[in-house]
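Peer 1: what's the 3D shape of this:
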Amino acid sequence: MQPASTGWTAVTQVTASKVLRQMRDAGHADLHDNIVRFLRALALEVGSAVESAKPPPGLPMTIRGVTWYSLPVPNDPVFFNYSVYPEQQQIRVCDLIWVAPA
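Peer 2: Next up, the predicted model:
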């Protein structure tokens, strides 16, 4: 059992989780692990930005009252959208797009 987190976390929605699983299943475990580490670090960066009253990283777009931020993963063929939930100290990744090699 892992201890409860005391800081900001990243949660992947169903669609994003499926893409992460596909990466691993397709033999791209290193890419999967890089993305997971990137999302964990991003959650901490977003938390710091929110607590400093600064905008989170990414291109903002508001859809049905929720602001989503679009961001590429540097040096990897992946980009995604996330939203921020300060009351839960959480970012939620809804869309994770992987440009898989042909």
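Peer 1: okay, CA-based contacts and neighbour counts for the rest of this
Peer 2: OK.
Peer 1: so where does residue 39 fall, helix or strand?
Peer 2: helix 29-51 (DSSP states H and E).
Peer 1: which helices and strands sit right next to whatever helix or strand comes next after that helix?
Peer 2: Next helix or strand after helix 29-51 toward the C-terminus (DSSP H and E): strand 59-63. Contacts defined by 3 or more C-alpha pairs under 8 Å, 6 or more residues apart in numbering; DSSP states H and E place strand 59-63 against strand 66-72.
Peer 1: Okay, angle between the strand it packs on and strand 59-63 too, please.
Peer 2: Per axes from the mean of the first three to the mean of the last three C-alpha atoms, to 10 degrees, the angle that strand 66-72 makes with strand 59-63 is 150 degrees.
Peer 1: Sequence B follows; please return its structure for comparison with A:
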Amino acid sequence: MRPVSKGWTAVTQVTASKVLSQMRDAGYVDLHDNIVRFLRALALEVGSAVESANPPPGLPMTIRGVTWYSLPVPNDPVFFNYSIYPEEHQIRICDLIWVASL
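Peer 2: Presented below is the predicted three-dimensional model:
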């Protein structure tokens, strides 16, 4: 059983979770860990913005009534889209794109 969080959290949807797993499986453990830390910090930043009526970080775009924010991860080859669910104190990451060079 998970403890109930009292703060804002980041939840990755299935496709974003798969990309994170692929990073780790491909040996990019540090990148994986950096992205996870970034998403956790972003959830707190978004929560603070929402609670103070400021705009959250990222470029907003509305698709079928849901506003998504597009954001790159600074200094890493990753960008993603997230949506905000204030009643649940949660952001949800649906698309996580890792630009891997071979």
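Peer 1: Overlay them and tell me the TM-score.
Peer 2: Once superposed, the chains reach a TM-score of 0.97 (TM-score structural alignment, normalised by the length of the first structure), with 102 aligned residues with a C-alpha RMSD of 0.8 Å.
Peer 1: The helix holding residue 39 of the first structure against the second structure, how far on average?
Peer 2: Helix 29-51 of the first structure, aligned to the second structure and superposed, deviates on average by 0.2 Å (mean C-alpha distance after the TM-score superposition for the first structure).
Peer 1: what comes into contact with that helix?
Peer 2: For helix 29-51 of the first structure, contacts defined as C-alpha atoms under 8 Å, 6 or more residues apart in numbering pick out 7-10, 20-21, 23-24, 55-57, 73, 76, 84, 86, 89-91.
Peer 1: Buried residues in it, which are they?
Peer 2: For helix 29-51 of the first structure, the neighbour count (16 or more other C-alpha atoms under 10 Å) marks 31, 32, 35, 39, 40, 42, 43, 44, 46, 47, 50 as buried.
Peer 1: Show me the contacts of helix 29-51 of the first structure that map onto strands.
Peer 2: Using DSSP state E, 9, 10, 84, 90, 91 are the members of the contacts of helix 29-51 of the first structure that sit in strands.
Peer 1: can you tell me how far the nearest residue to residue 55 of the second structure once chain neighbours are set aside sits from residue 79 of the second structure?
Peer 2: Spatial nearest neighbour of residue 55 of the second structure, excluding adjacent residues (C-alpha to C-alpha, 6 or more residues apart in numbering): residue 49 at 6.1 Å. Using C-alpha to C-alpha, to the nearest Å, residue 49 of the second structure is found at 20 Å from residue 79 of the second structure.
Peer 1: do residue 95 of the second structure as well
Peer 2: Distance, residue 95 of the second structure to residue 79 of the second structure, using C-alpha to C-alpha: 8 Å.
Peer 1: Which residue is most remote from the mean position of the second structure?
Peer 2: Computed with C-alpha atoms, centre = their mean, the residue of the second structure farthest from its C-alpha average is residue 102, at 24.9 Å.
Peer 1: Residue 60 of the first structure and residue 66 of the first structure: what is the separation?
Peer 2: With the distance defined as C-alpha to C-alpha, residue 60 of the first structure ends up 10 Å from residue 66 of the first structure.
Peer 1: neighbour count winner among these two?
Peer 2: residue 60 (17 against 11; other C-alpha atoms under 10 Å).
Peer 1: Let me know the closest of the buried residues of helix 29-51 of the first structure to residue 3 of the first structure.
Peer 2: Using C-alpha to C-alpha, residue 40 is the member of those that lies nearest residue 3 of the first structure, at 15.8 Å.
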